[in-house]
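Participant: predicted structure and sequence below. I'll ask about it afterward.
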Amino acid sequence: MKIKLTSIFVNDQEKARTFYTEVLGFVVKQDMPAGNYKWLTVVSPEGPDDLELLLEPNINPAAQAYQESLYTQGIPTTSFFVDDVQAEYDRMSKLGVVFPTLPSETEWGVLAVFDDTCGNLISIHQG
């Protein structure tokens, strides 16, 4: 068994596409019509290219409540690993990304938390 696809709820797919590609550096893998929305996935240019992140439209009231609750509590929806949290913080800050949690040393490594502009807090982690 392996993970092929995981998803993150976003409140605006086009805004998410721009943020996840132009700011985070992911690459669009699939972009197909799916009713009023899209099947929109991105992948890391660092691989593996078979692991996709679905930018899923948050149209389900239960998912909306879950997303809002996590955000309000300051809990990241997911975590991405980077080689250097401070360097990513510096790069992304210059692009206007908001970081509610600045880079800090923890028991399990360095981390920071940013707002993805689409309803989520995301942590970046350096192990």
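Facilitator: Perfect, I can see it now.
Participant: okay, CA-based contacts and neighbour counts for the rest of this
Facilitator: Fine.
Participant: so residue 22, which state does it fall into?
Facilitator: helix (DSSP: H, G, I helix; E, B strand; the rest coil).
Participant: pasting the second one now:
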Amino acid sequence: MRITLISIPVRDQEKALKFYTEKLGFIIKKDAPLEGGNRWLTLVSKEAQDGPELLLEPAPNHFEPCKVFQDALMEAGFPYTQFDVDNVDSEYERLTKLDVKFSITPTKMGTVKFAVFNDTCGNNIQIVENL
């Protein structure tokens, strides 16, 4: 068994695509139209193009429990998911220059350093560096 796809709920696939590609640097792996104007839209890391795919899932627009869960995580300030980075400080600086808004600036906790930002699509995302 292996992980090949992880989904993240987004309220606007086009806005999410722009944020995740232009600001975070992911690249499109699959983009196929679905019913209702939705798309099967997956992204991968430039560094691991054959690695796990990130599905930009429009579930909050069609499944109320998903929207409620997403809203509750945002309100509590909890990250929906985490991306590993080589250097949290340099990613923080790079993303801040791109107007990405952080709720938690780089913070060391034990053997990791992390920061949390808003993806503009309904999610807090945590970046983590193993020290």
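Facilitator: Yes, it's here. Computed from a predicted structure; not experimentally measured.
Participant: which of the helices or strands spans the closest residue to residue 71 of structure 2 other than its chain neighbours?
Facilitator: Setting aside the residues directly before and after it, residue 71 of structure 2 is nearest to residue 122 in space (C-alpha to C-alpha, 6 or more residues apart in numbering), at 7.2 Å. Of the helices and strands defined by DSSP states H and E, none includes residue 122 of structure 2.
Participant: again with residue 17 of structure 2
Facilitator: helix 13-18.
Participant: and that helix, how far out from the chain middle?
Facilitator: Averaging C-alpha positions (C-alpha atoms, centre = their mean, to the nearest Å) puts helix 13-18 of structure 2 11 Å from its chain's average.
Participant: what helices or strands is that helix leaning on?
Facilitator: strand 53-57 (3 or more C-alpha pairs under 8 Å, 6 or more residues apart in numbering; DSSP states H and E).
Participant: the strand it packs on vs structure 1, average offset?
Facilitator: On superposition with structure 1, the mean distance recorded for strand 53-57 of structure 2 (mean C-alpha distance after the TM-score superposition for structure 1) is 0.3 Å.
Participant: so which elements touch that strand?
Facilitator: strand 5-9, helix 13-18, strand 39-44.
Participant: make it 6 Å
Facilitator: In terms of contacts (3 or more C-alpha pairs under 6 Å, 6 or more residues apart in numbering; DSSP states H and E), strand 53-57 of structure 2 is packed against strand 5-9, strand 39-44.
Participant: please enumerate the strands of structure 1.
Facilitator: 5-10, 27-34, 37-43, 52-57, 78-81, 101-106, 109-115, 121-126 (DSSP state E).
Participant: ok, residues contacting the last one?
Facilitator: When you say that, I think you mean strand 121-126 of structure 1. Residues outside strand 121-126 of structure 1 that contact it (C-alpha atoms under 6 Å, 6 or more residues apart in numbering): 76-83, 85, 109-115.
Participant: now restrict those residues to buried residues only.
Facilitator: Listed as buried from the contacts of strand 121-126 of structure 1 are 76-77, 85, 110-115; burial here means 16 or more other C-alpha atoms under 10 Å.
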